[in-house]
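# What follows is a predicted structure for the sequence shown.
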Amino acid sequence: MPEPGTASPATAAGPAPWRLFVPKLVTALRQGYGLPDLRADLIAGLTVAIVALPLAMALAIASGTTPDKGLVTAIVAGFLISALGGSRYQIGGPTGAFVVVVFNVIAQHGYDGLVLATLMAGVLLLALGYGRVGTYIKYVPYPVVTGFTAGIAVIIFTSQIKDLLGLTMVVTPAEFAAKLAAYADALPTIHWPTVAVAFGSLAVILAIRHWKPQLPVFLIAVVAGSLAVMALGLPVDTIGSRFGGIPTELPTPVFPEITWKRLVELSPSAFTIAFLAGIESLLSAVVADGMTGRKHRSNCELVAQGAANIASALFGGLPATGAIARTATNVRSGARTPVAGMAHAVFLLLFMLVLAPLAVFVPLASLAAVLVIVAWNMAEVDHFRHLMKAPVGDRVVLILTFSLTVLVDLTVAIQVGVVLAAFLFMHRMANAVEVETHTRVIDDDEDDFAKAPTPDYPPLPEGVEVYRISGPFFFGAAAKLGEVLDRIRKPPRVFILRMRLVPLIDATGGHALEEFLRRCEAHGTQVILSGVQDQPRRLMGELGLAGRVRFAPDTPTAIAEAERLLRG
């Protein structure tokens, strides 16, 4: 036993490597799990399943396959992501980010090619997780993530125009410009009953979101559209008329045919699927952390994503990852442990077994309306507009990533965006004041086992905390600021952030600072920035952050200001 007040060897050197791969389900059960926890998790799981049911089918149809593929993915992959993952609240399944990739892979290589690409992506995710690359993958620049997410949203929206308007088209081109031209040519074939169902479903979604946002709006809209079609006998396409319904049981696992030629052909697609699954799952886990104050295990999460995608491929599903909106719904519904996510998958299985005969009446126009809302949510217009106030270089990365995603290819967009962001950072570093710092830019996962750092400042007034950022606050270091409040058990009344050694901040750092200020404001904590240099101060002004903080020329002045605020 270590002496009181000292850390054990394992703690002092950081968590034992194997502990970073312990699923949060195991951690939660070890901490104690009773009937109240089970009741809360079951209610949350049922709530999320109701939300996921129409989404899973709609995303599968948008991806160019059948609705049952989406349900299988949500059931099989969703269960494993929750059971094996590194987040307490993660909900997994098909997401909008995969629609473009899946559609293109199926168009070029067939559904069998998609199954093999998903299997390869799962193996790659396992390798990335066990290689502890999750520590690094979460540092993809914010303009790149926003750019390709907004681009995917545009593609999803345009892919639904045919079903929204009921256009008669023999072939729908995959390329963006060609698709718009084909829609224009087919516009005379617009089908007004389909338009009525689609926009009626949209109206139901928007009205319920305005008046009763806690209700499962997507499911209500789909049910309302189905009832309208049946009651009025409207001649519109439904799941039954186009796909013949959905099966009432899970398929038998089948191992795909593997050849060296197919592996080479599908490797770019597998890389893209793995990259998207890793990025979106970690973003979703970060969102859940921010809502709950917990902390996920990034590499454990990648391992779970790998296992889930392998299983989804074997069961004939689609690529899967953490779904941000469904994870947020899970948190708001009162989930306590990963059992909620597992329950969500079980409830979806029960829905599939019991409600499959009714799915034949679901109009595709209603599912298209659901995807229009999904696309709007993915676009994150406010974040896009906010980034357009960032420095010119970040705006170029954002717009170029967005444009390449829409007009060329998602893989090319990500590659170009990341490389351009790296060159932009190097250019900024070359023009920045040289600062000697021994602070590590990228730390290993700390998760629940980390020991809080020992402050290096003298005694302070009660209710005041002082931290220092040392070195450029760029996209590789932005995540560190969000961890500061997590390390403080009781939020302080005044938070002093020393920034004299910060020569520059980029858009991702500015976004992290904005999120930090938002969390401080929520806790009633006032923030004082001391010693801020010219470039960071200009960026804060451009992003509208300067009015939300107090500035001090040095730390003693900041402490004096904090004491005045405490007295006031």
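Received it, and whenever you're ready, just let me know what you need.

# only C-alpha atoms for contact and neighbour calcs from this point on.
Fine.

# Based on its surroundings, how many neighbours for residue 513?
20 (other Cα atoms under 10 Å).

# Same check on the one 3 residues further on?
Around residue 516 there are 18 other residues, counting by other Cα under 10 Å.

# list the contacts for the nearest residue to it once chain neighbours are set aside?
Spatial nearest neighbour of residue 516, excluding adjacent residues (Cα to Cα, 6 or more residues apart in numbering): residue 482 at 6.1 Å. Contact analysis of residue 482 by Cα atoms under 8 Å, 6 or more residues apart in numbering lists 512, 515, 516.

# ok, the second one to residue 212 distance?
Between residue 515 and residue 212 the distance is 27 Å, computed by Cα to Cα, to the nearest Å.

# what do you get for residue 228?
21 Å.

# mind listing the strands in this protein by residue range?
92-93, 321-322, 464-470, 494-501, 526-530, 550-552 (DSSP state E).

# chain center to the fourth one, what's the gap?
By that I understand strand 494-501. 30 Å (Cα atoms, centre = their mean, to the nearest Å).

# thought residue 209 was touching residue 216?
No. Taking contacts as Cα atoms under 8 Å, residue 209 lies outside contact range of residue 216: 9.1 Å.

# Which one's more surrounded, the two?
It is residue 216, of residue 209 and residue 216, that has more neighbours when counted by other Cα under 10 Å, with 18 against 15.

# quick one, helices of the stretch 51-200 of the chain?
67-84, 99-130, 134-137, 142-159, 161-165, 176-186, 192-211 (DSSP state H, counting those that start in this stretch).

# roughly how far apart are residue 322 and residue 384?
22 Å.

# Of the two, give the one with the bigger neighbour count.
Neighbours were counted for residue 322 and for residue 384 using other Cα under 10 Å; residue 322 has more, 31 against 18.

# tell me the contacts of the more buried one?
81, 90, 91, 92, 93, 95, 277, 280, 281, 282, 284, 285.

# now, which of those residues sits nearest residue 178?
residue 95 (24.8 Å; Cα to Cα).

# Near the closest one, how many other residues are there?
By other Cα under 10 Å, neighbour count at residue 95 equals 25.

# That one reaches residue 318, doesn't it?
No. Assessed by Cα under 8 Å, residue 95 is found out of contact with residue 318, at 9.6 Å.

# The structure to be compared is supplied as follows:
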Amino acid sequence: MKKASFPNTPAKRLRLFFTFFDSRWEDLTKENWVQIVYRDFSAGLIVAMTAIPMAMGFAMAMGMRPENGIIAGALACVIGRTFGGSKYQVYGPTAAFIPVIAALFFKYGPASGGEFEAAHGFLVLVSILAGIILIIMGIFGIGKYAKLVPSSIIVGFTIGIAVAIALTNMEDVLGIESFSDLMGQDEEIKGGLMHNLYTAMGNLDKLNIWSIFLGLLTFGVTKGLLRISIFIPGPIIAMGLATLLSATVLADKGIILVKDVYGSIPNNFFVFTAPSLPAFSTGLVFDILYFVGAIVFVSGVESILCSSMADKLAKNDRTPFNPDKEFFGQGMVQIFTPLVQGFPCTGALARTATSIKAGAVTPLAGYFKAVLKLLMAYYLAQYLELIPMACIGGILIWVASNMIKVSEIKEIKQLGKFEFSMMVYTAVMVPMTDFLTGVLSALIIYFVVKNVYRRAQRATKVQTN
């Protein structure tokens, strides 16, 4: 990979940020454009088919509606591919945002006596503020500092999020939510990880064996098909199979469907969502700082991590991704995506890897993915609402299982006991407390200990000399 030569002043960076045809398009030439367009189209199609069930699942796990995930993934990819700094990155809903957005909706949405629209408006507000901060950070060249976050904390954070996703979606797979919805009771599993676990343990007598079957079937089919080939849209095939079974042989087994919880899925995706502010209080000021900080952190770290991974996976030997432009692109995503019925998105590691393996070369793959995803969702909306909730839970557990990589854990272990202990600490604290508390406390401990260790080393050298 050739050495990067990016602008070094705010004015020059801003000029580059609004340059559409930059180094991200250097692999597209007059001689190869037919081949490149075909490869990007194929990659976009594969990712679009994989992304629909995942986007719906992420949105529902956040406390939002299925169509919010569909529009967020498509719009974020268009904006991110236009203003971002990576050739290959696929933008969309990611697991890292689930605890952040779920916490906001739990506190300000229907679960706490509020209204969904008001909570969504508040999410739009904090996302816009986070977007502005990201843009300023990109303009002033702060993007490169995201690389300073230690690998041990990133891996621990990823493991913690995976554990939280798997455990907080057990309601769908166990069919406990199905029981409460069908019986009109208020025993649904809502809230944080510990609340969900306690509620689940207290409702095990109400589990639905057929929901468990569909959840495990979805998980197994998705994982098995994608092991055979990434060109097989495992999630959508598993989703189709589970939906067919629930509509035929399992029709009378009390399996709850997406429409039973969310009603019909509309296909008028582009609906403006205005920012709004809840009633003012001291706690609200803290919440604004918390959610803005969380969105900035997830956006910055995950987008840089994903961009770095994409360059390595694609064996990019030409211009690498631009971290400052990536921050700017992330800012644009967080400002505009939530305004049109969406929510904060960032670089999606799994979908980016799938896109590259499927042959993606230029940002065109992202545009194809967005358009094809919207077209499929538009014509399939009436069928998407027939998906069993257990199927959505199975897909999310599959996502969680892919987030924990044994090879990464082994790499951290080889770095030493301190790095390994920080990984374990972060992995435990993220699901047990909350996202920002877990990560920030880990960062503080990490850099304080490292600083004390360096001082001790310097003092030892002075005494030795």
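Nice, thanks for sending it over. It should be emphasised that the depicted structure is a prediction, and the values quoted were computed from it without experimental measurement.

# closest one to residue 74 of structure 1 among the strands of structure 1?
strand 92-93 (4.2 Å).

# what does that closest one rub up against?
So strand 92-93 of structure 1 is contacted by 56, 70, 73-75, 77-79, 81-82, 319-323, 327, 341 (Cα under 8 Å, 6+ apart).

# Try it again at 6 Å.
Contacts to strand 92-93 of structure 1, defined as Cα atoms under 6 Å, 6 or more residues apart in numbering, come from residues 73, 74, 78, 81, 320, 321, 322, 323.

# So what does the fifth one match up with in structure 2?
This points to residue 320 of structure 1. In structure 2, the residue equivalent to residue 320 of structure 1 is residue 345, according to TM-score structural alignment.

# coming back round to it: and the helices of the stretch 51-200 of structure 1: which comes nearest residue 313 of structure 1?
Using Cα to Cα, the helices of the stretch 51-200 of structure 1 put helix 99-130 closest to residue 313 of structure 1, at 5.0 Å.

# what comes up buried for that closest one?
Residues 99-106, 111, 113-130 are the ones in helix 99-130 of structure 1 that count as buried (16 or more other Cα atoms under 10 Å).

# matching residues in structure 1 for stretch 439-451 of structure 2?
Under TM-score structural alignment, the match for stretch 439-451 of structure 2 is residues 414-426.

# For that stretch, give me the average deviation versus structure 2.
Aligned to structure 2 and superposed, stretch 414-426 of structure 1 gives a mean residue distance of 1.3 Å (mean Cα distance after the TM-score superposition for structure 1).

# Can you get me the centre-to-centre distance for that stretch and its chain?
21 Å.

# ditto for stretch 363-378 of structure 1
Going by Cα atoms, centre = their mean, where stretch 363-378 of structure 1 is centred and where its chain is centred differ by 18 Å.

# which residues make contact with that stretch from outside it?
58, 153, 157, 160, 163-164, 198, 201-202, 222, 226, 237-238.

# Regarding structure 2, what is its longest helix?
In terms of residue count, the longest helix belonging to structure 2 (DSSP state H) is helix 282-313.

# quick one, it and helix 151-168 angle?
110 degrees (axes from the mean of the first three to the mean of the last three Cα atoms, to 10 degrees).

# Any buried residues in helix 282-313 of structure 2, and which?
So for helix 282-313 of structure 2, counting by 16+ other Cα under 10 Å, buried means 288, 291-311.

# which one of the contacts of residue 482 of structure 1 sits closest to residue 44 of structure 1?
residue 515 (26.7 Å).

# Can you tell me the number of residues neighbouring that closest one?
15.

# ok, now how distant is the nearest residue to it once chain neighbours are set aside from residue 519 of structure 1?
Leaving aside its sequence neighbours, residue 515 of structure 1 sits nearest to residue 482 (Cα to Cα, 6+ apart; 7.7 Å). Remark: distance between residue 482 of structure 1 and residue 519 of structure 1 (Cα to Cα) = 9 Å.

# Check residue 144 of structure 1 too.
24 Å.

# what about those two, which has more around it?
Higher neighbour count among residue 144 of structure 1 and residue 519: residue 144, with 27 against 16, using other Cα under 10 Å.

# Tell me the residue in structure 2 aligned with the more buried one.
Residue 144 of structure 1 maps onto residue 153 in structure 2, by TM-score structural alignment.

# contacting residues around the closest residue to its match other than its chain neighbours?
Leaving aside its sequence neighbours, residue 153 of structure 2 sits nearest to residue 423 (Cα to Cα, 6+ apart; 5.2 Å). Applying Cα under 6 Å, 6+ apart to residue 423 of structure 2 gives the contacts 152, 153, 156.

# Which one of those residues is nearest to residue 64 of structure 2?
Nearest to residue 64 of structure 2 among those, with distances taken as Cα to Cα, is residue 156, at 26.4 Å.

# wait, the closest one sits on residue 425?
No. Using Cα atoms under 6 Å, residue 156 of structure 2 is not in contact with residue 425; the gap is 7.3 Å.

# Tell me which of the two has more neighbours.
residue 156 (29 against 20).

# contacting residues for that one?
So residue 156 of structure 2 contacts 423, 426, 427 (Cα under 6 Å, 6+ apart).

# same thing but 7 Å
423, 424, 426, 427 (Cα atoms under 7 Å, 6 or more residues apart in numbering).

# With residue 54 of structure 1 instead?
218, 219.

# Residue in structure 2 paired with it?
Aligned partner of residue 54 of structure 1 by TM-score structural alignment: residue 53.

# Please report the distance of that match from residue 156 of structure 2.
26 Å.

# what's the answer for residue 337 of structure 2, then?
Counting by Cα to Cα - residue 337 of structure 2 and residue 156 of structure 2 are separated by 28 Å.

# What of residue 362 of structure 2?
Residue 362 of structure 2 is 32 Å from residue 156 of structure 2, by Cα to Cα.

# quick one: residue 16 of structure 1 and residue 9 touch, right?
No. Counting by Cα atoms under 7 Å, residue 16 of structure 1 stays clear of residue 9, with 9.8 Å between them.

# these two touch, right, residue 276 of structure 2 and residue 122?
Yes. With contact defined as Cα under 7 Å, residue 276 of structure 2 reaches residue 122; the gap is 5.1 Å.

# Make JSON lines out of the contacts of residue 322 of structure 1 and add distance to residue 305 of structure 1.
Converted to JSON lines, the contacts of residue 322 of structure 1 look like this (distance: Cα to Cα, whole Å):
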{"residue": "81", "distance to residue 305 of structure 1": "6"}
{"residue": "90", "distance to residue 305 of structure 1": "11"}
{"residue": "91", "distance to residue 305 of structure 1": "11"}
{"residue": "92", "distance to residue 305 of structure 1": "9"}
{"residue": "93", "distance to residue 305 of structure 1": "10"}
{"residue": "95", "distance to residue 305 of structure 1": "13"}
{"residue": "277", "distance to residue 305 of structure 1": "7"}
{"residue": "280", "distance to residue 305 of structure 1": "11"}
{"residue": "281", "distance to residue 305 of structure 1": "8"}
{"residue": "282", "distance to residue 305 of structure 1": "10"}
{"residue": "284", "distance to residue 305 of structure 1": "12"}
{"residue": "285", "distance to residue 305 of structure 1": "12"}
